[in-house]
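A.B. asks: Just a sequence and a predicted model for now, questions to come.
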Amino acid sequence: MTNKNLLVLVVLMSVLGVSVSQNLDLNFYKNRCPDAEAIVRRITDQYVSHQPSLAAALLRLHFHDCFVRGCDGSVLLKSPNKDAERDALPSLSLRGYQVVDAAKTALEKKCPGVVSCADVLALVARDAVLAINGPGWAVPLGRRDGRFSRKSEVNLPSPFTGIAALKQNFSDKGLTSKDLVVLSAGHTIGISNCGLINRRIYNFTGKGDFDTSMKPSYVRELKRRCKPTDFTSSVEMDPGNVKTFDSNYFNIVAQRKGLFSSDSALLDDPETKSYIDTQVATAGSSFNEDFSESMVNLGFVEILTGNKGEIRKRCSSVNKDSSV
């Protein structure tokens, strides 16, 4: 962790204090599993150091979890009938389950039945970003694991979504327009595929045209990368900067080079556009702190605490004594 990122983490911890709202606590495992965070960080570092692209995958995995049934680890559950969240079309490209499973296995050996999979995933997402020198944030802990995971309930913000729907999606989860634009910048380390932009660059309105909200020179660049029948080749969401977690995403969007309609849509709202303009003008001076704050906000979405849910023994399946 760099000194800058450590400072952000310390500042956030001082702002949050030891105890936080909604029954989560920064010291939740202090007595029952004091090494929990250290164990998760060690294992996450091991995986991400060998495969840095996992940082984006693990961040996305946490986001998917929180936006469906809340941050309850339900995205981690497997179903023999292939009808769990991870089996839904938007989730088929999710990766990084093995990192969460490895961390959970280590925790079960050290302090069995104590640390929830939902908390492991929240910690892994933070530690994966730290592992590539991104910002850190204090993770309030004490979530419990959900017992249900349904493919039919997966209704995530789409890359094709306009700004009004995006703001509503986030508002429904108790998140602000600022959270929307800040968390969108997670795309700074992400990759996608030609299939998700094919229509946007070749046949946007059904007339063989492209989306005019995109810079024409960027459309030409994408067409060189993605031929009309290519739906599988990878495309960087932050061209030329995909390995570095920083505020360059906002420069890309401001230049009308956002890969998805949902990226470009951030310019269509005065509040989100103003934030982008400020980050561009100040070289992302507040981005690390803002991203950290929004990730903490995300981690509170529809959580289970107290006697709700359970502490799974394995992240991919509910406990045998669960009533599902």
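C.D. replies: Good, I have the coordinates.

A.B. asks: Going by C-alpha atoms from here, please, whenever you check contacts or count neighbours.
C.D. replies: Will do.

A.B. asks: since we're on Ala118, how many residues are nearby?
C.D. replies: Here the number of neighbours of Ala118 (other Cα atoms under 10 Å) works out to 32.

A.B. asks: Flag every buried residue along the strand or helix carrying Ser49.
C.D. replies: Under DSSP states H and E, the secondary-structure element containing Ser49 is helix 36-50. Using 16 or more other Cα atoms under 10 Å as the test for burial, helix 36-50 gives Ala36, Glu37, Val40, Arg41, Ile43, Thr44, Asp45, Tyr47, Val48.

A.B. asks: Output the contacting helices and strands for that helix.
C.D. replies: With contacts defined as 3 or more Cα pairs under 8 Å, 6 or more residues apart in numbering; DSSP states H and E, helix 36-50 has these neighbours: helix 54-67, helix 97-110, helix 117-131.

A.B. asks: Ignoring the adjacent residues along the chain, who's closest to Phe250?
C.D. replies: Using Cα to Cα, 6 or more residues apart in numbering and skipping residues adjacent in sequence, the residue nearest Phe250 is Ile276, 5.5 Å away.

A.B. asks: now that neighbour: how far from Val219?
C.D. replies: 21 Å (Cα to Cα, to the nearest Å).

A.B. asks: What of Gln168?
C.D. replies: 29 Å.

A.B. asks: and if you look at Val235?
C.D. replies: From Val235 over to Val219 (counting by Cα to Cα), the distance is 12 Å.

A.B. asks: Compare Ile276 and Val219 (neighbour count), which wins?
C.D. replies: Between Ile276 and Val219, Ile276 has the larger neighbour count (other Cα under 10 Å), namely 25 against 20.

A.B. asks: which ones are touching that one?
C.D. replies: Ile276 sits next to Val181, Phe250, Asn251, Ala254, Leu267 when contact means Cα atoms under 8 Å, 6 or more residues apart in numbering.

A.B. asks: Likewise for Ser14?
C.D. replies: If a contact means Cα under 8 Å, 6+ apart, then Ser14 has no contacts.

A.B. asks: Show me what counts as buried in the host helix or strand of Tyr275.
C.D. replies: Assigned by DSSP H and E, Tyr275 belongs to helix 270-281. Across helix 270-281, burial judged by 16+ other Cα under 10 Å covers Thr272, Lys273, Tyr275, Ile276, Asp277, Thr278, Gln279, Val280.

A.B. asks: buried ones in the helix or strand just after it?
C.D. replies: Next along the chain after helix 270-281, taking DSSP H and E as the criterion, comes helix 287-298. Within helix 287-298, the residues that count as buried by 16+ other Cα under 10 Å are Phe287, Asn288, Glu289, Asp290, Phe291, Ser292, Glu293, Ser294, Met295, Val296, Leu298.

A.B. asks: could those be laid out in a markdown table, adding distance to Leu6?
C.D. replies: Shown next, in a markdown table, are the buried residues of helix 287-298 (distance: Cα to Cα, whole Å):
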| residue | distance to Leu6 |
| --- | --- |
| Phe287 | 15 |
| Asn288 | 11 |
| Glu289 | 11 |
| Asp290 | 15 |
| Phe291 | 14 |
| Ser292 | 12 |
| Glu293 | 14 |
| Ser294 | 17 |
| Met295 | 16 |
| Val296 | 16 |
| Leu298 | 20 |
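
A.B. asks: ok, structure two:
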Amino acid sequence: MVERWSRKSSRSKRSRRKRGAVPAVLKRPKMSYSTVFRGAENTLEFRIFYKNADGQIISPFHDIPAYADTENKIYNMVVEVPRWTNAKMEIATAEKMNPIKQDVKKGNLRYVANVYPQRGYPWNYGCIPQTWENPKHVDKNTNEGGDNDPVDVCEIGSRVPARGEVIQVKALGILAMIDEGETDWKVICIDVKDELADKINNLEDVENLKPGYLADTRKWFRTYKVPDGKPENNFAFDGEYKDKAFADQIIAETYQQWQTLVRGEAESKLAIENVSVEGSKAKLSAADAQAVVDAAPAVAAAAAVTDMKASRWFYLEAKN
């Protein structure tokens, strides 16, 4: 068995809080998670399952809390795609225990193109667990339904975490991308342990300390599908970012939507199996959860990446 341990939540040593800084005391106990690899990386069978601190198989979608600190609005983030990588990894929302897997299109593994001058994803990309953008819920701001996934987050800190790591973040703002007629929120956030976490508390701070990052992020989301022959993506609010308060509200709303999902109250074909959510209609025993992992292919050496998209530049203005 191959396992990798994530960073643990910790308490800040600061006795005096700054506006938006890491809270001195987290309201939840310390949590740690390990990852269990199955199959060979860069293949259709590759999966990353999760264990809690007691060694029990859990769902990263349902069993990891959305909030690391509810009062101070500190969230858990599951890192699906580390910065500067190309493989489009995501929580498998339709599979039991929701392992991370690589997205597939027409039978092929998906990679994002390197749209010059960017290489892969320009931030650590992932999601907030226990959130769900319900496709049946028409958002009052965008007039579109959700994209049927957890809320996406772009973490802008300096460290590049391991794929599958669980970190704690605070929201700074949010972008409303409209992807093929669906609302696809993108929360801009920062690791609360980042060296600039005390200084970056909102979008203005991002622009002051990381000038151009927000504009380049919007451009990335607008153009990243163009190399695949698709049109540019659109945005609500004329492409303007909304502030931290708006982002926290969207997270709260999608947390409520997730609650209806996991209780079986919402129409959905997603897998809601879990081991810890009270009121869930699909709570599994530890043995049944472990059986899901045991049925997966044994871990194997990574396969070679054959898709040239991951290694070449795509020039947006290039003419055919």
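C.D. replies: Sure thing, it's come through. Keep in mind that this is a model prediction, so the values were computed, not measured.

A.B. asks: Put one on top of the other, what's the TM-score?
C.D. replies: Overlay of the two chains. TM-score (TM-score structural alignment, normalised by the length of the second structure): 0.33; 176 aligned residues with a Cα RMSD of 6.3 Å.

A.B. asks: returning to that earlier point: between the buried residues of helix 270-281 of the first structure, which is nearest Ala128 of the first structure?
C.D. replies: If you rank the buried residues of helix 270-281 of the first structure by distance to Ala128 of the first structure using Cα to Cα, Gln279 comes first, at 23.5 Å.

A.B. asks: Would you reformat the contacts of Ile276 of the first structure as a markdown table and include secondary structure, neighbour count and distance to Lys223 of the first structure?
C.D. replies: Formatted as a markdown table, these follow (DSSP: H, G, I helix; E, B strand; the rest coil; neighbours: other Cα atoms under 10 Å; distance: Cα to Cα, whole Å):
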| residue | secondary structure | neighbour count | distance to Lys223 of the first structure |
| --- | --- | --- | --- |
| Val181 | helix | 24 | 27 |
| Phe250 | helix | 31 | 22 |
| Asn251 | helix | 19 | 21 |
| Ala254 | helix | 18 | 21 |
| Leu267 | helix | 22 | 23 |
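
A.B. asks: right, and the helices and strands packed on helix 36-50 of the first structure - which one's nearest Lys223 of the first structure?
C.D. replies: helix 54-67 (24.4 Å).

A.B. asks: any idea of the angle that closest one forms with helix 36-50?
C.D. replies: Relative orientation of helix 54-67 of the first structure versus helix 36-50 (axes from the mean of the first three to the mean of the last three Cα atoms, to 10 degrees): 130 degrees.

A.B. asks: any idea how far Val104 of the second structure lies from Asp179 of the second structure?
C.D. replies: 17 Å.

A.B. asks: follow-up on the earlier one: may I see the buried residues of helix 270-281 of the first structure arranged in TSV, with distance to Asn5 of the first structure as well?
C.D. replies: Shown next, in TSV, are the buried residues of helix 270-281 of the first structure (distance: Cα to Cα, whole Å):
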residue	distance to Asn5 of the first structure
Thr272	25
Lys273	26
Tyr275	21
Ile276	22
Asp277	23
Thr278	21
Gln279	18
Val280	20
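
A.B. asks: Measure how buried Phe37 of the second structure is and give me the count.
C.D. replies: 24.

A.B. asks: Could you measure from it over to Asn108 of the second structure?
C.D. replies: 20 Å.

A.B. asks: what about Arg220 of the first structure, how many neighbours?
C.D. replies: Residues near Arg220 of the first structure, counting by other Cα under 10 Å: 12.

A.B. asks: Leu7 of the first structure is nearest to which of the helices and strands packed on helix 36-50 of the first structure?
C.D. replies: Each of these was scored for nearness to Leu7 of the first structure using Cα to Cα, and the closest is helix 117-131 (12.5 Å).

A.B. asks: now the angle from the closest one to helix 287-298?
C.D. replies: Using the same axes, to 10 degrees: helix 117-131 of the first structure against helix 287-298 is 170 degrees.

A.B. asks: following helix 117-131 of the first structure, which helix or strand shows up next?
C.D. replies: helix 163-172.

A.B. asks: mind listing what's buried in that following helix?
C.D. replies: Ile163, Leu166, Lys167, Asn169, Phe170.

A.B. asks: Name the nearest of those residues relative to Ala131 of the first structure.
C.D. replies: Of the buried residues of helix 163-172 of the first structure, the one sitting nearest to Ala131 of the first structure (Cα to Cα) turns out to be Phe170, at 27.3 Å.

A.B. asks: Now do the same for Ser192 of the first structure: helix, strand or coil?
C.D. replies: Three-state call for Ser192 of the first structure (DSSP: H, G, I helix; E, B strand; the rest coil): strand.

A.B. asks: Is it correct that it is in contact with Val235?
C.D. replies: Yes: Ser192 of the first structure is in contact with Val235 according to Cα atoms under 8 Å; the separation is 5.2 Å.

A.B. asks: the more surrounded of these two?
C.D. replies: Val235 (20 against 17).

A.B. asks: Could you look up the SS state of the more buried one?
C.D. replies: Three-state assignment for Val235 of the first structure (three-state DSSP): strand.

A.B. asks: all helices for the stretch 151-300 of the second structure, in order.
C.D. replies: 203-209, 213-223, 244-262, 286-294 (DSSP state H, counting those that start in this stretch).

A.B. asks: Of all the ones you listed, which one is nearest Asp152 of the second structure?
C.D. replies: So among the helices of the stretch 151-300 of the second structure, helix 244-262 is nearest, using Cα to Cα, at 10.0 Å.

A.B. asks: Go through that closest one and flag the buried ones.
C.D. replies: Buried, per 16+ other Cα under 10 Å, within helix 244-262 of the second structure: 244, 246-248, 250-252, 254-255, 257-262.

A.B. asks: angle of the helix holding Ser49 of the first structure against helix 97-110?
C.D. replies: Going by the same axes, to 10 degrees, helix 36-50 of the first structure makes 150 degrees with helix 97-110.

A.B. asks: residues in contact with helix 36-50 of the first structure?
C.D. replies: Here helix 36-50 of the first structure makes contact (Cα under 8 Å, 6+ apart) with 29, 54-55, 99, 102-103, 106-107, 115, 120, 123-124, 127-128, 131-132.

A.B. asks: and which of the residues you listed is nearest to Arg225 of the first structure?
C.D. replies: Leu54 (23.0 Å).

A.B. asks: count of residues packed around the closest one?
C.D. replies: For Leu54 of the first structure, the count of nearby residues is 23 (other Cα under 10 Å).

A.B. asks: swap in the one 4 residues further on?
C.D. replies: Each residue near Leu58 of the first structure was counted by other Cα under 10 Å, and the total is 28.

A.B. asks: Would you mind measuring from Tyr125 of the second structure to Ile91 of the second structure?
C.D. replies: According to Cα to Cα, Tyr125 of the second structure and Ile91 of the second structure sit 12 Å apart.

A.B. asks: between those two, what contacts are shared?
C.D. replies: Glu80.
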